[in-house]
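[1] could you look at this predicted model? Sequence included:
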Amino acid sequence: MNEPMPAPAPEIGVGPWEGPWPDDTRYDRELLEQGDRRNVLDEFRYWTVEAIVAELDTRRHPFHVAIENWAHDLNIGSVVRTANAFNAAGVHVVGRRRWNRRGAMVTDRYLHVHHHEDAEALTTWAGAHDLTVIGIDNTPGSVPIETATLPRDCLLVFGQEGPGLSEATLGACSQVLSITQFGSTRSINAGAAAAIAMHAWVRQHAVIPPAAR
């Protein structure tokens, strides 16, 4: 007996623009002609990348995210994608300049991504921009993030899974917060930790749109 063929996966996005084209410089003529299959919100359909970034810049949240990249951390792409989802003001890569962008799913195009040679350069930048440096690591003496109050203007810093934050970065943190765990593993990867920490900030400071409640 032949099994039924699986239903085709639904197409993402929208097809070519129907009707007169909009007289608005935010729209991309190629997307209007061919359709927009990007993974973007409906309000940004057919917009150019530059127009989307400009609009997001008007509503960025005042927290930044940094991750140390001493050994080509594969979690950076995931951190970038989550930072885009929560509209972070910026993402900072510390150490190696090159990182695996595959996990970012091109979301780095819609963010401001910065590079710093070392922890000193990062914290100098944070000080110049009045950001409180908050480390996320389960080191001795760390405070559970579930009970902590996050500063509104802050830089959340993450290390690599295993070694965690470097000593230089830990020494520059105003506070170190840990994510409470209940299983057997000692740590969770930086991508998951970053998502939890960013969402903790959102719960404390973001204005939640009525439609999203």
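    It's in.

[2] every contact and neighbour count from this point should use C-alpha atoms.
    Fine.

[3] this structure: helices as residue ranges?
    Here the chain has its helices, by DSSP state H, at 29-34, 49-57, 76-85, 119-128, 167-172, 190-205.

[4] one more to weigh against that first structure:
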Amino acid sequence: MDSSNPNADPNAVPGPTEWTEARHGAGPWEGEWPSNPRFDETLLREGDTRNVVDAYRYWSLDAIVADLDKRRHDFHVAIENFEHDMNIGTVVRTANAFLAKEVHIVGKKRWNRRGAMVTDRYQHIRHHKTVADLAEFAHGAGLTIVAIDNTPGSVPLETAKLPKRALLLFGQEGPGVTDDAQRAATMTCSIAQFGSTRSINAGVAAGIAMHAWVRQHADISQAW
């Protein structure tokens, strides 16, 4: 139990989707009751232990999403899910951190949300049955598909100029992006590796690629 937080539950079990009260958050509102319509009355009364930045403390879920929608970046993220990839939750969580416009899941609709740490509530997620469906969406939205995979002919991500309106496409752990995805992509970028392993974790690769886009196109002054 965190002795600095008298409201912490001594029997609380750390959950897989939210930080526990003993680690993060704020207790019930103290002082004059606020009139801000963005605030959630239940959170004000009971405290807000969600894993959100302080600027969103006590805000309702809808209010947070609405504010994020005003600031979302121009890039989208897609990940293939033909083998129930366990990394999808991590990709969603990272997409939330870098404020991707949308996350697209290609293949099986069901995915393990444990790694998302509840960030899927704040992130727009779209499902496509096939890569062809994803490509059709990207074309209609004016997005350039950029596959991330260490394949022959790929361009090093470290030196590549990523399109501002990009859809970053990731394959599954092990096999990487499918042949259909390779054909749908305008360009394929590789991530430089120097060790013995053939590939890196798909969730890690997604974070590296998203950060590369942020370094090239995002307004860093708007970061928290």
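    Looks like it came in fine. None of the values given here were measured: they were computed from a predicted structure.

[5] please convert the helices of the first structure to TSV, extending it with distance to residue 178 of the first structure and mean neighbour count.
    Listed next are those as TSV, based on distance: least, CA to CA, whole Å; neighbours: other CA atoms under 10 Å:
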stretch	distance to residue 178 of the first structure	mean neighbour count
helix 29-34	44	16
helix 49-57	30	15
helix 76-85	17	23
helix 119-128	20	15
helix 167-172	13	15
helix 190-205	9	18
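
[6] can I get these in CSV with distance to residue 138 of the first structure?
    CSV is the format used below for the helices of the first structure (distance: least, CA to CA, whole Å):
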stretch, distance to residue 138 of the first structure
helix 29-34, 46
helix 49-57, 33
helix 76-85, 18
helix 119-128, 19
helix 167-172, 11
helix 190-205, 11
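
[7] so which of those is nearest residue 148 of the first structure?
    helix 190-205 (9.3 Å; CA to CA).

[8] what range does the closest one cover in the second structure?
    Using TM-score structural alignment, helix 190-205 of the first structure lines up with residues 202-217 of the second structure.

[9] for stretch 22-36 of the first structure, same thing?
    Under TM-score structural alignment, the match for stretch 22-36 of the first structure is residues 34-48.

[10] gap between the two ends of that stretch?
    Length of stretch 34-48 of the second structure, first residue to last, CA to CA, to the nearest Å: 15 Å.

[11] mind listing the strands in the second structure by residue range?
    76-81, 103-107, 125-128, 144-148, 155-156, 166-170, 187-190 (DSSP state E).

[12] for the fifth one, give me the average deviation versus the first structure.
    In this overlay with the first structure, the average offset of strand 155-156 of the second structure from its partner residues is 0.5 Å by mean CA distance after the TM-score superposition for the first structure.

[13] for that strand, packing partners?
    Other helices and strands packing on strand 155-156 of the second structure, by 3 or more CA pairs under 8 Å, 6 or more residues apart in numbering; DSSP states H and E, are strand 187-190.

[14] who touches the strand it packs on?
    Outside of strand 187-190 of the second structure, the residues within contact range by CA atoms under 8 Å, 6 or more residues apart in numbering are 145-151, 153-157, 160, 182.
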